[in-house]
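Pasting the sequence and the predicted coordinates here, then a few questions.
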Amino acid sequence: MRLSRRQVLECVAALSIAVSVPTFASAAEEFKMGLLVPGSVAEEGWNKIAYDALKQVEKELGAKISYVELSDNPAAFEKAFRDYASHGYQVVLGHGFQFQDAALTTAEDFPDTVFLVSSSYIHEGNVIGLNTDASQPFYLMGVIAASLGKGSGLIGGMEIPPIAHAFDGFERGAKSVNPDFPVSKVFINSFTDASAAKEAAVSMIARGADFVVPNANAAGLGVIQAAQEAGEKASTFSVYSEYTDVAPKNILGTFLADYGRGIVRIVSDIKNGNVPQSNVDFGLKDKDVIKFTLNDEAAKSIPQDLRKHLEEVTAKIVSGEIQTRAQ
């Protein structure tokens, strides 16, 4: 049978679409997911969030799972990605922006594996970013801090996009209340050094910050401890983990990301052949993923009028009326 030029072009287009999306051999094939974390899953905070998500995938999707704990070594990241992909893992999650480059390099050789990267806005072929938009709950923290305090200090693990976006959200929230509200920032270049985070927070409190806020994974516990030891001089927020029992009077609110719910949703789609066609951005609209709650036992109570304002601000963030970070 001879095909017309138009029919040939249609066939070529169909083939181009077919090869651009990873496919899995059959429904009977064992579905496997691997996880790379920059540290220990036993630590409360960022790494445990990913591990709990992996366990939910195992339980709800019947997947075979595996994980590897790594130090900050890009060569080790790429090797781990390659090991999983070469053993037929259909999905591999690198839990952190620092895994992005290794995922992009590895993905070129393994087009049938989907590489997910946490805290990333990437979408190139079979590399897909999963971002929990922390700028949105941080915007609410900024509103609270500027409404109740005189100045804030933000302590970040590293100056990478997801943390910069979160801090941008905090500053925007604070400035929406008081354009002159002072906000200082420091990055300790570590996600595990709680002592360095605590030292930075203590220094900020000494310089007049009555709110100190962490975004440093496990190291953030040092900020909570600094606030607790400062007593009435400092307030803070629990970020990614529930630390209220450490400083029940100093923590005004808690931001938790039930990353597992979002991961199960995305990985379930991938298992069914529906690979996301853009990066995935979880926000306050995803009530099953992002939760921001207030601590009623805090020494610095949040008045009802401020609570009502926070509800109104949340609605505007969800609708898109308020932009919490630079686009």
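Ah, there it is. Numbering: from 1, shown residues only.

going forward, measure contacts between C-alpha atoms and count neighbours the same way
Fine.

OK, contacts around L306?
144, 147 (Cα atoms under 8 Å, 6 or more residues apart in numbering).

take a look at this one as well, against the first:
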Amino acid sequence: QGMVGGMKIPLVQRYEAGFRAGVAATNPNATVLVNYTGSFTDFALGKQVGQDLLLKNTDVLFAAAGVDGLGAIQAVKEAREAGKAVSVIGVDSDPSHLAPEAVLSAVVKHVDLVVYEAIREQRQGRFQGGNVSLGLKEGGMGLAPVRLDFPGKDEALRTVEALKARIISGELKVPTQPAPSGTAGANP
């Protein structure tokens, strides 16, 4: 598995930590390769980094890199067109319209919910500024639909739902700091 990260900032490192933990939860023997581009605005660099990770036999890329991530999606799209069985997971919104045959899913931020809650709190006179974290339990994030078909898809989706339930219940804590390079992450 591989991840193309943009700038190495806490938010993107949280994505890395979650990706590593997810890989470890489903395949404890897997290795996760991560490469940060240092940018969020360089499509060509994201594509190059994505191609490099694909050359290292990654079969799923996680693209958490803004415009650089769009380049990584393009790298996966081209690799699939060349017959390679690879896919990509996006972030923030569902990028499947860019490469429907290559996008596995995406970690989606439900910004609409955050805006709605802020407006509702303001109208009720309860709004307070500051950082608010809305995760799976609060509905602040989720996964885009998995549209690709692959062997074992039904079982994989059941596993994802079971892990999601464990996270929402608090039984499983998603790490916020990445594990050391070359490892998938801590086992849940």
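Arrived safely, thanks for sending. What you see is a predicted model, and the numbers here were worked out from it, not measured in a lab.

wouldn't T176 of the second structure be in contact with F19 here?
No: in this structure T176 of the second structure lies outside contact range of F19 using Cα atoms under 8 Å: 10.3 Å.

Of those two, which one has the most company?
Taking other Cα atoms under 10 Å, T176 of the second structure and F19 do not tie; F19 has more neighbours (22 against 16).

Assumed the more buried one was part of a strand.
No: checked against DSSP: H, G, I helix; E, B strand; the rest coil, F19 of the second structure lies outside a strand; its state is helix.

Roughly how far does it sit from R120 of the second structure?
33 Å (Cα to Cα, to the nearest Å).

contacting residues for D193 of the first structure?
218-219.

Equivalent analysis for S105 of the second structure, please.
Contacts of S105 of the second structure (Cα under 8 Å, 6+ apart): 88-90, 94, 96, 143-147.

element containing whichever residue in the second structure pairs up with K198 of the first structure, please.
Aligned counterpart of K198 of the first structure in the second structure: K47 (TM-score structural alignment). Per DSSP states H and E: K47 of the second structure is located in helix 43-55.

those helices in the first structure, which residues are they?
5-20, 46-61, 74-86, 100-107, 135-148, 161-177, 194-206, 221-230, 259-271, 304-319 (DSSP state H).

Give me the contact list for the longest one.
Pointing back at helix 161-177 of the first structure there. 97, 119-120, 131, 133-147, 154, 156-157, 181, 183, 215, 324-326.

Of those residues, grab the buried ones for PyMOL.
Buried subset of these, written as a PyMOL selection, criterion 16 or more other Cα atoms under 10 Å:
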select buried, resi 97+119+120+131+133+134+135+136+137+138+139+140+141+142+143+144+145+146+147+154+156+157+181+183+215+324+325
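
Which residues are in contact with T192 of the first structure?
Contacts of T192 of the first structure by Cα under 8 Å, 6+ apart are 216-219.

Those: which two are farthest apart?
A216 and A218 (6.3 Å; Cα to Cα).

So between those two, which is more surrounded?
A216 (29 against 26).

I'd like to know how far the residue lying farthest from the centre of the second structure sits from P10 of the second structure.
Within the second structure, G125 marks the point farthest from the mean C-alpha position, 35.2 Å out by Cα atoms, centre = their mean. Using Cα to Cα, G125 of the second structure is found at 32 Å from P10 of the second structure.

K137 of the second structure too?
For K137 of the second structure, the distance to P10 of the second structure (Cα to Cα) stands at 21 Å.

cool, A79 of the second structure as well?
30 Å.

which one of those two has more residues nearby?
A79 (18 against 12).

For that one, which non-adjacent residue is closest in space?
V86 (7.2 Å; Cα to Cα, 6 or more residues apart in numbering).

Ok, G231 of the first structure next?
N250 is the one closest to G231 of the first structure (Cα to Cα, 6+ apart), at 7.3 Å.

residues near the match of K198 of the first structure, how many?
23.

picking that back up, most tightly surrounded among the helices of the first structure?
helix 135-148 (a mean of 26; mean count of other Cα atoms under 10 Å).

Tell me which residue of the second structure matches up with A216 of the first structure.
Matched by TM-score structural alignment, A216 of the first structure corresponds to A65 in the second structure.

This completes my enquiry, with thanks.
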